[in-house]
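A.B. asks: Here's my sequence, what's the structure:
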Amino acid sequence: MAITGEHGALKGTDLGLSEADPRDYFALLKPRVMSLVVFTAFVGLIIAPGNIHPFIGAVAVLCIAVGAGASGALNMWYDADIDAVMSRTASRPIPAGRVTRDEALTFGLVLSAFSVITLGLLVNWFSAGLLAFTIFFYAVIYTMWLKRSTPQNIVIGGAAGALPPMIGWACVTGSVSWDSFVLFLMIFLWTPPHFWALALFKQGDYGKAGIPMMPNVAGVESTKRQIFIYAIVTALVGVLPYWMGFASAAYGLLATGLGIGFVWYAFRVLRMSPADEKMKPAKSMFGFSLIYLFALFATLLVDGLMTSLGA
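C.D. replies: Purely as a prediction, here's the structure:
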């Protein structure tokens, strides 16, 4: 929207109005992050013991997706100032001037309430409570507090991204278990090496935004060591579903191989030369980490589907 006056053309956002189209509101949901949340939640729902009606299961996944999107919108509302100075986020709807902060806040709050209430009414209130806690943890504990105050922001804040498989599990069982906690740990421990690898080659961006990411606070060498340690622990935990009996031997073999690969990529980061300005090992580690987590949960999903079909 543009209005012409004696001082020339004014943008709608200059008047507190929105120039957004549906694609901008979809972008507020952080669809790439939401897709991972939906996928891991769906895996938790499928491999949980017990049965759930397909329609109720679909409603549960939809509510978790909407809740994840609501978290993303609230995150973008609060982080609009730092998004504007980072190259990878400057084109988001709020810093780009297509959506106002007030609209993003309202959008996020409405979606949060809708997702939690619908999940509680149609599935169960325990899973709805977990979803509400996840939204609160990401939007308030991580976004408003941890992200700007401590280099451990990703470590502690990673809990929000690790809870979806437990929510999916709770949708079926009405509770959580040690098995579902292992699914949580797999993502929780994977998050620091995944994001610290990104932070290594985006260190300048985080520095401009004033975010105390680990490389900016503790230095590159310390971050490299911590990535390597976390990668080893992540690889070990990744095999636990097999040893605890809720994943197949095929999963165990795949998790072992992928875990070795994850540690190898982390070792390459550890040995990365300070002269490598492009930080290619860190970029490779970041890319492989996505494959690692997706492959593990995809295999768990296949295991769960084969079990449910009696294969």
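
A.B. asks: going forward, measure contacts between C-alpha atoms and count neighbours the same way
C.D. replies: Fine.

A.B. asks: Based on its surroundings, how many neighbours for the spatially closest residue to K11 that is not a sequence neighbour?
C.D. replies: Nearest non-adjacent residue to K11, counting by Cα to Cα, 6 or more residues apart in numbering: A2, 4.9 Å away. Using other Cα atoms under 10 Å, A2 has 14 neighbouring residues.

A.B. asks: buried residues in the helix ranked longest in the chain?
C.D. replies: As assigned by DSSP state H, the longest helix anywhere in the chain is helix 280-308. Within helix 280-308, the residues that qualify as buried by neighbour count (16 or more other Cα atoms under 10 Å) are 281-286, 288-289, 292-293, 295-304.

A.B. asks: Helices of the stretch 1-150 of the chain, start to end?
C.D. replies: Listed in chain order, the helices of the stretch 1-150 of the chain (DSSP state H, counting those that start in this stretch) span 22-28, 31-47, 54-78, 80-83, 101-122, 125-136, 147-149.

A.B. asks: next up, for comparison:
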Amino acid sequence: MVNAAHGRSDSTSAVDPGEERPRGLRRARRIVGAYVALTKPQVIELLLVTTIPAMFLAARTIPSPWLILATLVGGTMAAGSANALNCVIDADIDKVMNRTKRRPLVRDSVPRRNALVFALALGLGSFAMLYFTVNLLAAVLAIATILFYIFVYTLVLKRRTAQNVVWGGAAGCMPVVIGWAAVTGTVQWPAFVMFAVIFFWTPPHTWALAMKYRDDYERAGVPMLPVVATAEHVARQILIYSWVMVGWTLLLLPATSWLYASFAVLAGSWFLFYAHRLYSAVRRGVETKPMALFHRSNTYLMILFCALAVDSAIGLPTLGLPF
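C.D. replies: Predicted structure coming up:
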């Protein structure tokens, strides 16, 4: 039928419902994707890499699958809350850094107020999830981690000192402590050793990235070590922390078997080789590739903690070395 007034078919005078649905679905996906991006999923991967092995070591076997799931869900919500709050506070920095300029608040994909409400809801949800399905200690540690990350690292350290990632990185070490507490209801010495391993891993990991994006941090006014110190000094610090980190991994030998010990020595030697190579290249003034060390730091941590998980799941006799 033709519309006489406009000389066109009635079928073109209204939006086709079949076309409207895909548009609405795409819009919903964009919105959901923007909120997920606020939580920085790539950063949360550290939670998965370290929490499960910590739980395996605490149980010295495979823990309850339900307990693992509940701990990971609650921990993911806590990490997402901290990361989303960080996005709200650091929106001004993210705007001027090439590495972060596509984050949701920079692109106005999510209103700032909505992002704040979302972050707070995730934090409260994480406490409730861990309290009702795991235990009170795990829930309290998760909230303490969020508060430390926001009030100590983001608001105090990040824009004021080159030691920001050293002390602020403690927040990223907490998943292993939460995982241990989830299984045992306590915090014992192996949890502190795993905490220290990640604590000393964080500076080499982050400073390697910051060497690559030095101009970004300088433009944003963030005093990362590569911004305020020479490349040789940064590479030397990376090397020192790498040696200390590998040394700390060996302190877990009394609670593990020859399997973990073998991987700790081999993976540690492999990582130290690349840390030394970076330092040597910087000293000789040749082309350096700090991102190679950055990516290998992720691989190293994954190998180390996967070995810890397998060692604990198999239940081999522990070395029990005296220290």
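
A.B. asks: Once they're superposed, tell me the TM-score.
C.D. replies: The TM-score (TM-score structural alignment, normalised by the length of structure 1) is 0.88; 287 aligned residues with a Cα RMSD of 1.9 Å.

A.B. asks: So which elements touch the strand or helix carrying G24 of structure 2?
C.D. replies: Using DSSP states H and E, G24 of structure 2 maps to helix 17-38. Judged by 3 or more Cα pairs under 8 Å, 6 or more residues apart in numbering; DSSP states H and E, the packing partners of helix 17-38 of structure 2 are helix 65-89.

A.B. asks: Hey, what's the angle from the helix it packs on to helix 41-59? Just curious.
C.D. replies: Helix 65-89 of structure 2 runs at 140 degrees relative to helix 41-59, counting by axes from the mean of the first three to the mean of the last three Cα atoms, to 10 degrees.

A.B. asks: Isn't the residue nearest to K11 of structure 1 up against G8?
C.D. replies: No: assessed by Cα atoms under 8 Å, A2 of structure 1 is found out of contact with G8, at 9.9 Å.

A.B. asks: okay, now A255 of structure 2: neighbour count?
C.D. replies: 19.

A.B. asks: Surely it touches Q188?
C.D. replies: No: look at A255 of structure 2 against Q188 with Cα under 8 Å: they stay out of range, at 11.5 Å.

A.B. asks: separation between the nearest residue to I232 of structure 1 once chain neighbours are set aside and G158 of structure 1?
C.D. replies: In this structure, I232 of structure 1 finds its nearest non-sequential neighbour in V263, 5.8 Å apart by Cα to Cα, 6+ apart. When distance is defined by Cα to Cα, to the nearest Å, V263 of structure 1 is 20 Å away from G158 of structure 1.

A.B. asks: For burial, what's the neighbour tally of the residue mapped onto A264 of structure 2 from structure 1?
C.D. replies: Using TM-score structural alignment as the criterion, A264 of structure 2 maps onto A255 of structure 1. A255 of structure 1 has 26 neighbouring residues, counting by other Cα under 10 Å.

A.B. asks: Same question for the one 3 residues further on.
C.D. replies: Neighbour count for L258 of structure 1, taken as other Cα under 10 Å: 22.

A.B. asks: can you pull the buried residues of stretch 181-201 of structure 2?
C.D. replies: Neighbour counts over stretch 181-201 of structure 2 (16+ other Cα under 10 Å) mark 181-184, 187, 190-191, 193-201 as buried.

A.B. asks: aligned partner of V43 of structure 2 in structure 1?
C.D. replies: The alignment partner of V43 of structure 2 in structure 1, by TM-score structural alignment, is V33.

A.B. asks: check contacts around the counterpart of L301 of structure 1 in structure 2.
C.D. replies: Under the alignment (TM-score structural alignment), L301 of structure 1 pairs with A309 in structure 2. With contacts defined as Cα atoms under 8 Å, 6 or more residues apart in numbering, the neighbours of A309 of structure 2 are 52-54, 56-57.

A.B. asks: So which of those residues is surrounded by the most neighbours?
C.D. replies: Using other Cα under 10 Å as the neighbour test, the contacts of A309 of structure 2 are led by A54, with 29 neighbours.

A.B. asks: Would you check how far apart that one and W180 of structure 2 are?
C.D. replies: For A54 of structure 2, the distance to W180 of structure 2 - Cα to Cα - is 6 Å.
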